[in-house]
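K.L.:
what's the 3D shape of this:
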Amino acid sequence: MKKVLATESALKLIKKLVSKHGPLLFHQSGGCCDGSSPMCYPRDEFLIGDSDVCLGEIGGTPFYMNKKQYEYWKHTQLIIDVVQGRGGMFSLEGPEGVRFLTRSKVFPT
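P.N.:
Model (predicted):
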């Protein structure tokens, strides 16, 4: 079972953002404010480190999460969606008037 999926709305937005910005990546760091949301960046402008885990790809775009945050989410499947409103100020979808949102469901035991 995949650890991260995306809704059709999210996949459409990813495709639009790729056409504008080129290859992308997602990172969810944890913590408060912007860190608790999936952030979308140009792939060559965000450095992934040893403290990040790749959960898979959505729309051909890798999705990373901070290891400490992953410890809380490792028993869930993440579903990346899009909702109206402003998200993180550095995430690429901001000017589109929408934001990415992480929903989750617990993996069956």
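
K.L.:
only C-alpha atoms for contact and neighbour calcs from this point on.
P.N.:
Noted.

K.L.:
buried residues in stretch 89-106?
P.N.:
For stretch 89-106, the neighbour count (16 or more other Cα atoms under 10 Å) marks 91-94, 98-102, 104 as buried.

K.L.:
I figured Ser36 was touching Met65, is that so?
P.N.:
No: Ser36 is not in contact with Met65 according to Cα atoms under 8 Å; the separation is 10.2 Å.

K.L.:
so what's in contact with those two at the same time?
P.N.:
Listed as contacting both Ser36 and Met65 by Cα atoms under 8 Å, 6 or more residues apart in numbering are 28-30.

K.L.:
and for comparison, fold this next one:
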Amino acid sequence: MSRVDVTGEAAALVRRLTEAHGPVMFHQSGGCCDGSAPMCYPDGEFLLGDADVHLGDLDVGLDRAVPVWMSRAQFAYWSHTHLTIDVVPGRGAGFSLEAPYGVRFLIRSRLLTDHEVPAAQ
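P.N.:
Presented below is the predicted three-dimensional model:
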């Protein structure tokens, strides 16, 4: 069971960003300046540690899947949700790679179904 997914439009943007920057990764921001946005970075640029949880990998149509991470503290609140990364017009805050394109990544969430909950644990 995957905890994360991506819309077709967001996958197309990730492919474009990968062409420009090489392999990328996502880290779900915890709020404050980023407003709880999924932040896209060149892979390895955002330093991960024991305080981060790997939510899954996105198949965006490239040879390499795109990993998605979240802080362990934030995961404690979001552990019952399925997240979908989407893209919308507008400019987000932060250092995410899509900022110069006049769009921003956005998380759409839903509760896990009764069938999905046991598989997520």
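
K.L.:
how near is Asn66 of the first structure to Gly31 of the first structure?
P.N.:
Here the criterion is Cα to Cα, to the nearest Å. By it, Asn66 of the first structure lies 10 Å from Gly31 of the first structure.

K.L.:
With neighbour numbers in mind, choose between these two.
P.N.:
When Asn66 of the first structure and Gly31 are compared for neighbours, Asn66 comes out ahead with 19 against 11, by other Cα atoms under 10 Å.

K.L.:
Need the counterpart of Val117 of the second structure in the first structure.
P.N.:
Under the alignment (TM-score structural alignment), Val117 of the second structure pairs with no residue of the first structure.

K.L.:
residue contacts, Val117 of the second structure?
P.N.:
Contact analysis of Val117 of the second structure by Cα under 8 Å, 6+ apart lists His80.

K.L.:
next one: the one 3 residues further on
P.N.:
Listed by Cα under 8 Å, 6+ apart, the contact partners of Ala120 of the second structure are 1, 3.

K.L.:
swap in Asp34 of the first structure?
P.N.:
Counting by Cα under 8 Å, 6+ apart, Asp34 of the first structure makes contact with 87-89.

K.L.:
part of a helix, is it?
P.N.:
Yes: Asp34 of the first structure sits within a helix when classified using DSSP: H, G, I helix; E, B strand; the rest coil.

K.L.:
next helix or strand past the host helix or strand of Phe26 of the first structure?
P.N.:
Following DSSP states H and E, one finds Phe26 of the first structure within strand 24-28. Next helix or strand after strand 24-28 of the first structure toward the C-terminus (DSSP H and E): strand 39-42.

K.L.:
That following strand vs the second structure, average distance?
P.N.:
Superposing on the second structure and averaging over aligned pairs (mean Cα distance after the TM-score superposition for the first structure), strand 39-42 of the first structure comes out at 0.4 Å.

K.L.:
what's in contact with the helix or strand just after that strand?
P.N.:
Following strand 39-42 of the first structure in sequence order, the next helix or strand is strand 52-58 (DSSP H and E). Identification of contacts with strand 52-58 of the first structure by Cα under 8 Å, 6+ apart yields 2-6, 11, 62-67, 70.
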